[in-house]
Every structure is written in structure tokens, then in C-alpha cells.
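J.: mind folding the following:
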Amino acid sequence: MIQRYRVLGQVVPEEERLQPLLAEAYARKLPVLCECRPGTELPLYIAHRNERYVLARWPGSGARHATACDHYEAPDHLTGMGQVRGSAVIDDEKSGETSLKLGFPLSRGAARLAPAALTNDKPTVKSTGQKLTMRGLLHVLWDRAELTHWHPKMAGKRSWFIVRRALVEAATGCKAKQEALPHMLFVPETFRLEDKEDIRARRRAALERVYRSPDEMMVVIGEIKEIVPGHGAERIVLRHVGDMPFVMNPDMARRFHKRFAGELALWQAQDSVRGNDGHLVIAGSFARRRQGTFDLVEVALMPVTGEWMPYETSDERYLIARAVADKRRFVKGLRVNLDAEAPIASLVLKDTGEQATAIHIHDRDTEAGEPLEALLASEGVAHVFWKEGEALPQRVARPRRGPAPKQEQVLA
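T.: A predicted model of the protein is given here:
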């Protein structure tokens, strides 16, 4: 399907000549409509990023787009986004700004120097969805960055440079605790030896908040390189910032390994998975001590495949690998604040025709509980159980549309 948009009264394909039209529409604050479903009004908003104008769907509207459309998104009720949308994640359709309610602090006094809970995954936070846990924040940003989306043309093109750029762009337009989220988010820049000093200078500027006061905290999102013991504590070393280790005291290290035993085991097993060069992503709040070291406070870990697609189990990792190898187009479901027992769709295939197909990894021989039955009864998508070794639902050829309609007069 050729992606087309209605902008300034013209229907145009997504190509270079769209940029000047978007620039004018952006300046005049005029809407853009996606033409994936003729006769259905699907507004998009324009963002100015990296000297280009980018079209993005309004949050929560992705399921209304055609499955073959680049702006299609899995329905919220199939993932953890349904629990937090409108409560912990509040979208302003007029301004395009998103307010995030966080369930963890970003400043600390004497009482917070040694956190009582490592991940803030408290029952009151998980069950209501009123505030985002650290994992919830990571999943929301991953979703907004569309790092949950995959199509065959992406193969071999996702690097940390691309992931970082998408995350930084996703944070733009978000605020938390009455501040712009980018001011409190640190995502390490790709290290290049020839630019070492310039990168250090930019990093120092980005960390101004925690350098200003030991009571201020920020959130880091990065890839773990190694976890090493050192002088009675443990250090988490991230790629691209090897000279900036994050320190855990013995008590926190003990709780860290207990809480994230499953995620660490999946990460360690990646080396034995043929053809899988996966990663382990960390999100964590941190502060800087006066001595110059950095302390982690709240933490979340997320194993991802070589394509930077999150997964929770070895079965899900295999499912993603199978979908990528079969050159399928899909969206990965994320749990956000939901606990491990809550059912979600692992993948939503976008290439199964007019109706997308949700893939569930559950033992079909086990009686489905009420939450799963309710999920399977939901409309808008087909539902399929899947086990390792089984084929995925058949792909349906993407619809081809004829020539674009004759262009209308540009609106004055």
C-alpha cells in the first residue's frame, strides 16, 4: 500500500515533496489526514524533528488505521497500554502534549538515600495503573518510539544510534512532575573515539540536573555491557559510557539479583541462542554523590532481541525470531504496569488482511481464565494461540491502490 496523506487540500504520497507542504501546515497549525481508509477521518499531528517534519498518529487512534498503514497500532486492550491510557498517560489532543504520572521520585532527601523498594512495583501501583512504574515508563517510551514495530525493510538497520534517536524523539512532547521529560532523561550517545571530548562535553551538559544537586535524580535508559563486583559493591557498566558506572551497595545488589533473576537468565542465555545477538536494556533513576559516583535507585530490566524487540520468555523470543525470519510485519505487545499473570497479546500481525491477528502464547490445553477469555472475546482483531514449532497465520498480500486522486486546489 502506498502511504498517502491529505495536507493543505492535496492528497500526496509520502515522499520528499511532502516536506514543504508539511512545513507550511506546521506553521499554520493545520491538520493532516491519513488516507489509508478513504472516507474515514484519521487526523495526524506534525512534529519537527532532526530538521524534518514527521507525521505521527494521535495516541490511542492507531487501531483505527488500516492494518497495512504505517500508523496502525495494536488496540490498547490487547496490551498494558489499555490500563494506563487516560490515567498514568494523559494525552492532550489540542496541544499534542502527553503528561506522564510517575510512581517513583525524581528527587531525594535524607530519607531516600537508601531506597526501600528497588523497582517500585508495589501492588497499589500495579493494580490501578494510576502511576507508571519504572518498567511502565520504559515500555511507554519504547511504544511511543515505535520500537515495538517491525517490517522486513528494518532488517539490519536498527543500531543503538537509531534506538537512541527514537527514544529521545518519543520523550519530546512528554512531561512528568510538571517538567519536560527530556530534561530528566539521559540516553547515552553512541561513543566514537574521534569525538570523545565533544561527547563528554555534551554528556556533562545533559547531566546538569544531577551535577547541580545530590538530591536531584534523572532516569537513564541504556544497554548493559557488564555487571561487575568492586570493593564491596557492584557496578553496572553501560555501553557507550564505560567511564560512568552505576553503583549498587551490597543490599541493593542482593535485591537486584533476586528481583531480576529471570531477566538476567534470559540475557545470559542469549549467547547460546544461534543467530541471536540480543541486548539487556536498563531503565533506572539515579543520583550523583558529591564524590562523583552515580547511585541507582529504582530499576527495571528489559531483555530485547538483536532487533531491539522486547520479550519476556524464551518462547516469546523464538516467536519474534520466527516472525522476523518469515519477513512478517507486526507490532510487539508490552506489559507496561500489568503483572505477570495478566494476559496480553505477544504479537499483533499486520499482514493478515483487513483484520490484524493477535498471537497469544498460552497452553491451549489449559483452561483459560476469565481475563484471557475476555481478551479473546474482544473484537477488531483475530486471535490465534501459538506454540513453538507451529507456523504463523498465513500472510495476505498487501492491497495495492490505484493512482492518487487528482490533486485538489491548495487551500488558502
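J.: C-alpha from now on. contacts and neighbour counts both.
T.: OK.
J.: would you mind measuring from residue 325 to residue 307?
T.: Distance, residue 325 to residue 307, using Cα to Cα, to the nearest Å: 11 Å.
J.: hmm, I typed the wrong one, I wanted residue 139.
T.: For residue 139, the distance to residue 307 equals 16 Å [Cα to Cα].
J.: how about this one, so we can line them up?
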Amino acid sequence: MLYIPESFRADHKDEIAQRRMAKMMPIVSVEGKVRRLMLMIAEVKEFAPSKYGHKLIVKHVPDFHFMISDDLYRRLVKRFELEIGLANATPGSHLIAIATFGIGSTGVASIEEISLMCVNDNWIPFETMYDQMLLTTLVDQSRHFVKSMRYNLPSTSPLACAVLTDIGKSLVAAYIMQPGASNDYLTAVDALISGSDLQAWKWEPGNGAPIPTLPFPGLSNENDDE
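T.: Next up, the predicted model:
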């Protein structure tokens, strides 16, 4: 019941359409039977107005669109305003959608629920432009790291942007102090650092400082405070 669009090729568009139709046929609504849904993971090409509402156009599927009700579209734009804004403002970024959808007896696909995630040109998730700057630096320096994921943690809770894994036997959590962060947030970061076994590295872009030098790969920095 998972649908991930295959790469589009104009010279094979008919075959691709047939395979897509065969994949989705089991969830087509039948009167008197329970409505079935399919889970889709795909890259958003655009949200576009349709004749009587809105639709989602996903990459690699130019000839098949997913309808979105007006109510769902309003909630989508409000809930994922930051992710949509980041994708619009960051060159090379991608907006990933995970959605459930059904197909009516007419063959029209309609989105039931949807969530969005912004990833950079290396397909690494990021939450802010500062995250993106640090991730770009880590990739450019060929560093080894694990990207921290927020999952159900609220945006008001501190979270390391990434954990560096190439510092000898040590692990270093990289924190970004967001400009304008409240004193409560900063206190929570300090508490998180003091209660962790990981070393900490911090960057405060709000004071105009460039990204501080990252711990040198291959060496332990156990005596460093940050």
C-alpha cells in the first residue's frame, strides 16, 4: 500500500502510467465497501490551484494530480508555513511529502492527510537557514555526523542540529542558538548540555559571529568545554 513515484521518462510515459494505474487499482472506491487508502512518499513539485480547489503535483508524475480540499489546503499552509518558506528560499532544496490518499470511482485521487519535510540539496532535513549553513559546512569539510531529528519534540524544545562522530572516541553535539531565543530556551539548552555525556559545540549566529571552528576530526577534545 506504499506508493513512491518512479522516475519519469517521456519515452516510457504510457508504460509508467499503466504501472501506476495497476498499483493504485486496489484502493479505488467501490460502493458498499470500506474506503481504502494508500501511503505516498514523494517530492512536491508544486501546490497549484485547480478549477474548483487545489491540487498537489508531485515530481515525476506530470500527468496525474492529487486533489486537496479547501479546508485541508488552508490547514496545510498554516501548519507547514516554515517548511514551505524554507523550500522557497533555499536553492537546491526539496520539499518531501508523506500523504495518505484515496481514489474515487471516477479515478480521481484525493489527499486525506499530509505532512511536509524540507531537505537540502544533499537530502538532509533542516529546520532553519542556520541549520542549512552548518550542514553545508559539515558536508563541505567531509565530516562524519548524524543529523538530529525532532520527530514529535516541539519546536520550543532545544535539540542539537547534528552529532559529530569523527572526533576520536568522543561524540560532539552541535547546537545552534537561534537569534531571538528566550532566556528559558537558552537555560534549557545549558541544562541539556550539562545533563548529557556528549561534548558540546555551540554557535550563536545572532551576535554576528561566523560559524566557530569545529572540533578537529580524529582528535578527542575531552578537555574542551565547547
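J.: and the TM-score between them?
T.: Overlay of the two chains. TM-score (TM-score structural alignment, normalised by the length of structure 2): 0.83; 211 aligned residues with a Cα RMSD of 2.4 Å.
J.: so where does the residue positioned nearest the centre of structure 2 fall, helix or strand?
T.: Nearest to the mean C-alpha position of structure 2, by Cα atoms, centre = their mean, lies residue 117 at 2.4 Å. In this structure, residue 117 of structure 2 sits in strand 109-119 according to DSSP states H and E.
J.: by contact count, what packs against that strand?
T.: strand 66-68, helix 70-79, helix 81-89, strand 94-103 (3 or more Cα pairs under 8 Å, 6 or more residues apart in numbering; DSSP states H and E).
J.: next helix or strand past it?
T.: As assigned by DSSP H and E, the chain's next helix or strand after strand 109-119 of structure 2 is helix 129-140.
J.: re the thing from before, quick one, which of residue 325 and residue 307 of structure 1 is more surrounded?
T.: Taking other Cα atoms under 10 Å, residue 325 of structure 1 and residue 307 do not tie; residue 307 has more neighbours (23 against 11).
J.: what lines up with that one in structure 2?
T.: Aligned by TM-score structural alignment, residue 307 of structure 1 pairs with residue 122 of structure 2.
J.: also residue 353 of structure 1?
T.: With TM-score structural alignment as the criterion, residue 353 of structure 1 matches residue 168.
J.: hmm, its match is touching residue 219, no?
T.: Yes - Residue 168 of structure 2 lies in contact with residue 219 (Cα atoms under 8 Å); the separation is 5.0 Å.
J.: shouldn't residue 11 of structure 2 be within a helix?
T.: Yes - with DSSP: H, G, I helix; E, B strand; the rest coil as the criterion, residue 11 of structure 2 is assigned to a helix.
J.: quick one: contacts for the equivalent of it over in structure 1?
T.: Residue 11 of structure 2 maps onto residue 194 of structure 1 when the alignment is built from TM-score structural alignment. Not one residue lies near residue 194 of structure 1 by Cα atoms under 8 Å, 6 or more residues apart in numbering.
J.: which non-adjacent residue is nearest the match of residue 353 of structure 1?
T.: residue 218 (4.5 Å; Cα to Cα, 6 or more residues apart in numbering).
J.: now the strand ranked longest in structure 2: which residue numbers in structure 1?
T.: Secondary structure of structure 2 read by DSSP state E shows that its longest strand is strand 38-50. With TM-score structural alignment applied, strand 38-50 of structure 2 matches the range 218-230 in structure 1.
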